[in-house]
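In: I would like the atomic coordinates for the input below:
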Amino acid sequence: MATLTLDRPTAATPRPERDARKRRSVLGTIVLYVVLIAAAAVIMLPFFWMVTSSLKTNNQVFTVPIQWFPDPVVWSNYVDIWAKSDMSTWLRNTLILSVAVTFLQVFTGSFAAYGFSKMRFPGRDVLFLAYIGTIAVPWQAYMIPQFILMSKFGLSNTLWAIIALQAFGAFGVFLMKQYYDSIPEELSEAARIDGLSEYSIWRRIVLPLSGPAVATLTLLTFVNTWNDYLGPLIYLRDRDLWTIQIGLKTFVSQYNAEYALIMTGSVLSVLPIAIIFMLGQRYFVQGIATAGLKG
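Out: Below is the predicted model:
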């Protein structure tokens, strides 16, 4: 005769305790959001002041107490900055350098990273560590030999000097290799069996799967090149070759009392990279979050 066994009822969590735990969870979430909003406001406050100051008169920029909102709004500052400076030339040169350097670093970095990640050859790991180790060497340690080399090649005082020096970057190789390591090796092996060359595997399989990493490298390289001051200062001496950073420094020296126009120029220098970051922030976060994963 079969015996019927009844499971012992488990002790349920008392309702008051569940409600208290839920309230603590909600309260912790609210506190976290309040802290994050406050931190974001503190970080964005200088940028907000810069934008509003670009729409003020000179006397209103440094008033005490601070006048956060311009009254009246001086839109003419964004017209005067173009008339009193070579803003179009500065922006054009900076855009040329940023686009060229970004394209070359993404191309060379992703191509070299494929070799370090998906190909097997003697000394690969040692060569990769030696190449990545150059990140720890400050640029100031070898900028004089670089300048002498560019001068001997006749590239000094040209945009080509900046492009040639920044076309390769160890950080880009490191970032792309970490992402390539997360792509299953079976895809490359299957492509080799089908007769694809290593270049075709990189171009047709690995690179299309690396969108977040490419977007991350593109964004970081573009921002760094756009904001670079020391490199253009060393190599670009003619006024028609100046970038936005050198041009603004000269503008500040020439119009040191035109505070509103200085803020206007600063806004124009920050606006392009702010737009690019907002458009690519989703891929940037995804690329940073997954670059260290292993497949």
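
In: C-alpha only now, for contacts and for neighbours.
Out: Fine.

In: Okay, and residue 233 sits in which element?
Out: Assigned by DSSP states H and E, residue 233 belongs to helix 230-235.

In: Output the contacting helices and strands for that helix.
Out: Other helices and strands packing on helix 230-235, by 3 or more Cα pairs under 8 Å, 6 or more residues apart in numbering; DSSP states H and E, are helix 159-165.

In: switch to 10 Å and redo it
Out: Counting contacts by 3 or more Cα pairs under 10 Å, 6 or more residues apart in numbering; DSSP states H and E, helix 230-235 packs against helix 143-152, helix 159-165, helix 244-254.

In: tell me which residues in the shortest one are buried?
Out: Of the residues in helix 159-165, those with enough neighbours to count as buried (16 or more other Cα atoms under 10 Å) are 159, 160, 161, 162, 163.

In: correct me, but residue 115 touches residue 127?
Out: No: under the criterion of Cα atoms under 10 Å, residue 115 makes no contact with residue 127, lying 11.2 Å away.

In: ok, the two, which is more surrounded?
Out: Between residue 115 and residue 127, residue 115 has the larger neighbour count (other Cα atoms under 10 Å), namely 18 against 12.

In: To compare against the first, here's the next sequence to fold:
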Amino acid sequence: MSDRVPATSAVGPKRSHTAIHVVLIVGSVLMVLPFFWEVSTSLKTYAESISVPPTIFPSSPVWKNYTDVFATLPFGAQFLNTVIMTVARTVGQVFFCAAAGYAFARLEFPGRNAIFIAFLSVLMVPSQLFLLSQFQLMQRFGLLNTVTALALPGIFSAFGTFLLRQFFLQLPAELDAAARLDGCNPFQVWWKVMLPLAKNGMLALGILTAIWSWNDLLWPLVVNNDPEKMTLSAGLSTLQGQFLTNYPVLMAGSFLASIPMIVLFVMFQKNMLEGIASSGIKG
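Out: Okay, here's the model as predicted:
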């Protein structure tokens, strides 16, 4: 009896792999196309940016569009505001969500499940509904047109708490018992044992928070109207006029504003994907 495998048996998997690669390539092109169009438009003249049919490549790159961004906007001040807001929100969310997530996952206290369900109910409410109350709070605190107002409401997150709670639930319960036998109190267990093990989950939350904060537009527009206190997203939105928009300058500013997040994601994408995968959340 022959042990040879028929040559046709590998045709099915090969076709399946080819189809998967085709789908991935098409998806990649669709994802990269808007970014390519942004870079291409940032090097066009205004006439080329509004021409019909559209001009794919600029006839001659106009690098002046990038210098015009700095002449039109207080780009440096807005960049610094965005960095401060992003760092404050990221550090705040990682710290508070790690503490709350650990408490909901590992500590026993009266009403824990009821409180957690109430906490998660925040995710069911559109964030826009909180704008008025948050604005009134910032107004009463005298924080309007300040960098503090940009960051303060964003240092808490129900999603971040849920994400890290799921991560802490995956860790063996024996770790808590062993740490307590060594004389650790609950804070020491969290700080010295759990946080180092939750590094990937915290890093994933940190990257997601940083990207969300960097791109946040609505809240910075509501709370600050001084150009020197705006973020990059809010400042770039002011370049859109009612009757005329200088698209090349707008795209040049958008490209400059996106560079830090691209670098951040490239550097930490592996850790972010590992953190989300190990959290037990499936998409």
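
In: Superposed on structure 2, what's the mean shift for the helix holding residue 233 of structure 1?
Out: Here the mean offset of helix 230-235 of structure 1 against structure 2 after fitting is 1.2 Å, by mean Cα distance after the TM-score superposition for structure 1.

In: so where is that helix in structure 2?
Out: The aligned range for helix 230-235 of structure 1 in structure 2 is 218-223, by TM-score structural alignment.

In: and what of stretch 38-57 of structure 1?
Out: Going by TM-score structural alignment, stretch 38-57 of structure 1 lines up with residues 26-45 of structure 2.

In: Helix or strand: which one has the residue nearest the centre of structure 2?
Out: Closest residue to the average C-alpha location of structure 2: residue 211 at 2.6 Å, with Cα atoms, centre = their mean. Secondary structure assignment for residue 211 of structure 2, by DSSP H and E: helix 199-215.

In: ok now that helix, how far from the chain's centre?
Out: Averaging C-alpha positions (Cα atoms, centre = their mean, to the nearest Å) puts helix 199-215 of structure 2 6 Å from its chain's average.

In: Counting by contacts, list what it packs against.
Out: helix 75-106, helix 158-169, helix 195-197, helix 232-237, helix 247-278.

In: on that earlier part again, got a markdown table for the helices and strands packed on helix 230-235 of structure 1, with distance to residue 82 of structure 1 too?
Out: Shown next, in a markdown table, are those (distance: least, Cα to Cα, whole Å):
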| stretch | distance to residue 82 of structure 1 |
| --- | --- |
| helix 143-152 | 32 |
| helix 159-165 | 23 |
| helix 244-254 | 11 |
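
In: Quick one: closest of those helices to residue 63 of structure 1.
Out: helix 244-254 (19.6 Å; Cα to Cα).

In: which parts of the match of helix 230-235 of structure 1 are buried?
Out: 219, 220, 221, 223.

In: out of those residues, who's nearest residue 171 of structure 2?
Out: Nearest to residue 171 of structure 2 among these, with distances taken as Cα to Cα, is residue 219, at 36.3 Å.

In: which ones are touching that closest one?
Out: Applying Cα atoms under 10 Å, 6 or more residues apart in numbering, we find residue 219 of structure 2 in contact with 128, 131, 134, 135, 149, 150, 151, 153, 154, 234.

In: Map the fifth one onto structure 1.
Out: When structure 1 is aligned by TM-score structural alignment, residue 149 of structure 2 is paired with residue 161.

In: what's the closest non-adjacent residue to that match?
Out: Excluding its sequence neighbours, the residue lying closest to residue 161 of structure 1 (Cα to Cα, 6 or more residues apart in numbering) is residue 155, at 5.2 Å.

In: For the lengthiest helix in structure 1, which helices and strands make contact with it?
Out: Determined from DSSP state H, the single longest helix within structure 1 is helix 15-53. With contacts taken as 3+ Cα pairs under 10 Å, 6+ apart, helix 15-53 of structure 1 sits against helix 58-61, helix 259-290.

In: in the shortest one, what counts as buried?
Out: By neighbour count, with 16+ other Cα under 10 Å as the criterion, the buried positions of helix 58-61 of structure 1 are 58, 60, 61.

In: how far apart are it and its match in structure 2?
Out: So helix 58-61 of structure 1 averages 2.2 Å relative to structure 2 (mean Cα distance after the TM-score superposition for structure 1).

In: what's the spacing between stretch 42-55 of structure 2 and its chain's center?
Out: Worked out by Cα atoms, centre = their mean, stretch 42-55 of structure 2 lies 31 Å from the chain centre.

In: And it, end to end?
Out: 12 Å (Cα to Cα, to the nearest Å).

In: one step back: surely the residue nearest to the centre of structure 2 and residue 90 touch.
Out: Yes: counting by Cα under 10 Å, residue 211 of structure 2 does reach residue 90; the two are 9.4 Å apart.

In: Run a quick neighbour tally on residue 76 of structure 2.
Out: Counted with other Cα under 10 Å, residue 76 of structure 2 comes out at 12.

In: what lines up against it once you look at structure 1?
Out: Per TM-score structural alignment, residue 76 of structure 2 is aligned with residue 88.

In: tell me which element the closest residue in space to that match that isn't next to it in sequence falls in.
Out: Nearest residue to residue 88 of structure 1, sequence neighbours excluded (Cα to Cα, 6+ apart): residue 82, at 7.3 Å. Using DSSP H and E, residue 82 of structure 1 sits within helix 77-84.

In: In that helix, which residues are buried?
Out: Buried, per 16+ other Cα under 10 Å, within helix 77-84 of structure 1: 77, 78, 81.
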